[in-house]
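S.K.: Sharing a model prediction with you, sequence too.
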Amino acid sequence: MARHGFSCGIMAVALVLSLVYSSLVVPSSAELQKLEHSIKDDGSLSLLVVGDWGRKGAYNQTHVAAQMGKIGKELNIDFVVSTGDNFYENGLTGITDEAFEDSFTNIYTAESLQKQWYSVLGNHDYRGDVLAQLSPVLQGVDSRWLCLRSFVLNAGEDDPHLGLANRLRADLDSALEASRAAWKVVVGHHTIRSVSIHGDTKELHASLLPVLKAHGVDLYVNGHDHCLEHISSDDRYRSNVSLQA
């Protein structure tokens, strides 16, 4: 993915947020993370997106990694975005879990992939030690790794954590309102719309999509559905790109 004409760097790939519908909740304050990444001298920025990949090389992971290396070199990518489900089946057991190197460091070895990886968390990651993926210790093992705190929300009306969900949406609304990025991209794990096996996530369609549309977000990038989709609505709003390896 290459974009030209950025007026400034990209902000958390304009903004990185993972809103996942689940019964699990990570106790955390409603604080979104925002990152900036510098652009090339010609004003362009190139990246790869991959999701649902952590298989210790199985399920064609090594083959996909090899192709990513070739495309990454061709595009001269600046970084990689991971949309979650980074380590199957049950996340990491801790910061010393060998799965980190078996599924990441020892797989994505191409020179072109030795760039910063910005990762969010998926539902399989939440089955394990979430704090391990967020730990700076893993950056000492592989400096490419940066996992961004995400928030798992149960959007049921009687959910005691509904207040947190509302605050997160309000924070996202404020962040997008304040953003002056030429391109606004939001990254999460779960789908908003999908024609594949998991289908739409009705909670995100009802609560997240209106916020994205209100602020002219160009792209919502997600994983979860193990397919490649490009979905646009009738009003030509680019509402969802579903990507995975």
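M.R.: Here it is on my side, so go on.
S.K.: going forward, measure contacts between C-alpha atoms and count neighbours the same way
M.R.: Noted.
S.K.: three-state assignment of the closest residue to Arg127 other than its chain neighbours?
M.R.: Leaving aside its chain neighbours, Arg127 sits nearest to Asn90 (4.8 Å; criterion: Cα to Cα, 6 or more residues apart in numbering). Under DSSP: H, G, I helix; E, B strand; the rest coil, Asn90 falls in the coil class.
S.K.: quick one, what contacts Asn90?
M.R.: His124, Asp125, Tyr126, Arg127, Gly128 (Cα atoms under 8 Å, 6 or more residues apart in numbering).
S.K.: In the chain, which residue is most central in space?
M.R.: Against the mean C-alpha coordinate of the chain, by Cα atoms, centre = their mean, the closest residue is Thr83 at 3.2 Å.
S.K.: thinking it is in contact with Asp52, fair?
M.R.: Yes - contact criterion Cα atoms under 8 Å: Thr83 and Asp52 qualify, at 7.3 Å.
S.K.: Check the contact lists of those two and give me the overlap.
M.R.: With Cα under 8 Å, 6+ apart as the test, Thr83 and Asp52 both reach Gly223, Gln244.
S.K.: Now render the contacts of Asn90 as TSV, adding distance to Ala175.
M.R.: TSV is the format used below for the contacts of Asn90 (distance: Cα to Cα, whole Å):
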residue	distance to Ala175
His124	28
Asp125	26
Tyr126	26
Arg127	29
Gly128	30
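S.K.: Out of those residues, give me the one that has the most neighbours.
M.R.: Asp125 (24 neighbours; other Cα atoms under 10 Å).
S.K.: what residues are up against it?
M.R.: Contacts of Asp125 (Cα under 8 Å, 6+ apart): Gly84, Asp85, Asn86, Phe87, Tyr88, Glu89, Asn90, Gly91, Leu92.
S.K.: Included below, for side-by-side comparison, is a second structure:
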Amino acid sequence: MNMKFILALALLISSTVNANTETYDDAYYAKHSIASELPTNDNDWTFLVVGDWGRNGHFAQRDVAKWMDIAAYQFDAEAIISTGDNFYDNGVASVNDPYWQSSFESVYHGPHLFLDWYVVLGNHDYRGNWQAQIDYSNISRRWNMPAQYFDKRITIPDGASLHLVFIDTSPLNPDYQHEEKYRETQAQDANAQLTWFKRTLETNQDADWTIVIGHHPLYSSGKRFGKNAAVRSVIEPILEQYHVDAYIAGHEHDLQHNQPAARTVEHFVSGGGSEVRATAIREFTRFAQSSAGFALVRVNTRQIALEFINEQGEVLYQYIIATTQEP
């Protein structure tokens, strides 16, 4: 019998046993709740954002997944977004790779995590079979990656419109042009993506809100402080030109909100899905913490409300982007 199959089966059996130790009843969710100070609006369209998570349940990955499930239940989430680096260190080999079970299916097993996952590729995903992550969309109902870059237009319950744009930042990153381990990123047609990106934003300018999701942050208060200029020079002018409301990335293994002077776009990092790294306060930092966790985002006509939740279910930070339009 194929050894990879045996390994995958063993991991699946083990994870299934572990997954069934919790009883997900009303008492469980009454005991485990998130103390958000922001009011819940029935007209919100709510989603979670997690990044840099694919480590077979190691570090804080399982704890983050637990509180993601609680948040999805408590705030009636509609979707989950991944900012990339879905499988460490070298992506997946195929749609049958055991990592699908050990890093994704068996970790995000909570009953309220079976939502639509909208996923982008990270640099580590390009070190494996990145096409397999697109192809897995045909196997898993909840995994949605129709292409390397794509968008989704959503009508919020109160009638407002939200435009989510998912970009593939690794091929757009000039820093990867001379790195052998990321050679595959430079085999992609970056110009075609940029043309699509601009056209997509142009044709959806009537949306009430626009949020762009990518893997690489354009500003960092963490490990890569001062090392974002190249990718920023490619992406930021487009974000500013089309008045994007927020850019959410991963890559840095922490939680951040950066707002540089003379810029209109709000920059967030949600890369605390598993392992964490150190952060610091920079001149553009509004919030930065070396913590595992995820973002909870609620959108309605009047505002985008974002909260960072850590792996213990604690609210670390809250921020509201309010509309400038008359109601």
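M.R.: Great, that's in hand. Note that the structure is predicted; figures quoted are calculated from it, not measured.
S.K.: ok, now which ones touch the alignment partner in structure 1 of Pro174 of structure 2?
M.R.: Using TM-score structural alignment, the equivalent of Pro174 of structure 2 in structure 1 is Ala155. The neighbours of Ala155 of structure 1, taking Cα under 8 Å, 6+ apart as the test, are Tyr21, Leu162, Ala165, Glu203.
S.K.: Kindly report the same for Leu47 of structure 1.
M.R.: Met1, Ala2, Gly72, Ile77, Asp78, Phe79, Val80, Val81.
S.K.: Just the buried residues of those residues.
M.R.: Taking 16 or more other Cα atoms under 10 Å as the criterion, what is buried in the contacts of Leu47 of structure 1 is Gly72, Ile77, Asp78, Phe79, Val80, Val81.
S.K.: Can you tell me which of those is closest to Tyr220 of structure 1?
M.R.: Val81 (12.4 Å; Cα to Cα).
S.K.: count of neighbours near the nearest residue to Val119 of structure 2 once chain neighbours are set aside?
M.R.: Leaving out its chain neighbours, the residue that sits closest to Val119 of structure 2 by Cα to Cα, 6+ apart is Ser82, at 4.8 Å. Using other Cα under 10 Å, Ser82 of structure 2 has 29 neighbouring residues.
S.K.: Need the counterpart of Ser82 of structure 2 in structure 1.
M.R.: Checking TM-score structural alignment: Ser82 of structure 2 goes with Ser82.
S.K.: Check Asp208 of structure 2 too.
M.R.: In structure 1, Asp208 of structure 2 lands on Ala182 (TM-score structural alignment).
S.K.: what's the helix or strand for that match?
M.R.: Using DSSP states H and E, Ala182 of structure 1 is not contained in any helix or strand.
S.K.: once aligned to structure 2, how far is the longest helix belonging to structure 1 on average?
M.R.: For structure 1, the helix that runs over the most residues, judged by DSSP state H, is helix 162-178. With mean Cα distance after the TM-score superposition for structure 1, helix 162-178 of structure 1 departs from structure 2 by a mean of 3.1 Å once superposed.
S.K.: Mind listing what's buried along that helix?
M.R.: Result for helix 162-178 of structure 1 [16+ other Cα under 10 Å]: buried residues Leu164, Ala165, Leu168, Arg169, Leu172, Asp173, Ala175, Leu176.
S.K.: now, the most widely separated pair of those residues?
M.R.: Leu164 and Leu176 (18.2 Å).
S.K.: Return the distance of stretch 191-206 of structure 1 from the chain's centre.
M.R.: 16 Å (Cα atoms, centre = their mean, to the nearest Å).
S.K.: Let me see the ranges of the strands in structure 1.
M.R.: 2-3, 10-11, 15-16, 19-21, 36-37, 45-50, 79-82, 116-119, 145-147, 151-153, 185-187, 219-222, 229-231, 240-242 (DSSP state E).
S.K.: Put together JSON lines for the ones you listed, with distance to Lys56 of structure 1 on each row.
M.R.: Below are the strands of structure 1 laid out as JSON lines (distance: least, Cα to Cα, whole Å):
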{"stretch": "strand 2-3", "distance to Lys56 of structure 1": "29"}
{"stretch": "strand 10-11", "distance to Lys56 of structure 1": "31"}
{"stretch": "strand 15-16", "distance to Lys56 of structure 1": "26"}
{"stretch": "strand 19-21", "distance to Lys56 of structure 1": "24"}
{"stretch": "strand 36-37", "distance to Lys56 of structure 1": "29"}
{"stretch": "strand 45-50", "distance to Lys56 of structure 1": "15"}
{"stretch": "strand 79-82", "distance to Lys56 of structure 1": "16"}
{"stretch": "strand 116-119", "distance to Lys56 of structure 1": "17"}
{"stretch": "strand 145-147", "distance to Lys56 of structure 1": "16"}
{"stretch": "strand 151-153", "distance to Lys56 of structure 1": "25"}
{"stretch": "strand 185-187", "distance to Lys56 of structure 1": "24"}
{"stretch": "strand 219-222", "distance to Lys56 of structure 1": "21"}
{"stretch": "strand 229-231", "distance to Lys56 of structure 1": "25"}
{"stretch": "strand 240-242", "distance to Lys56 of structure 1": "22"}
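S.K.: end to end, how far does stretch 213-221 of structure 2 reach?
M.R.: 18 Å (Cα to Cα, to the nearest Å).
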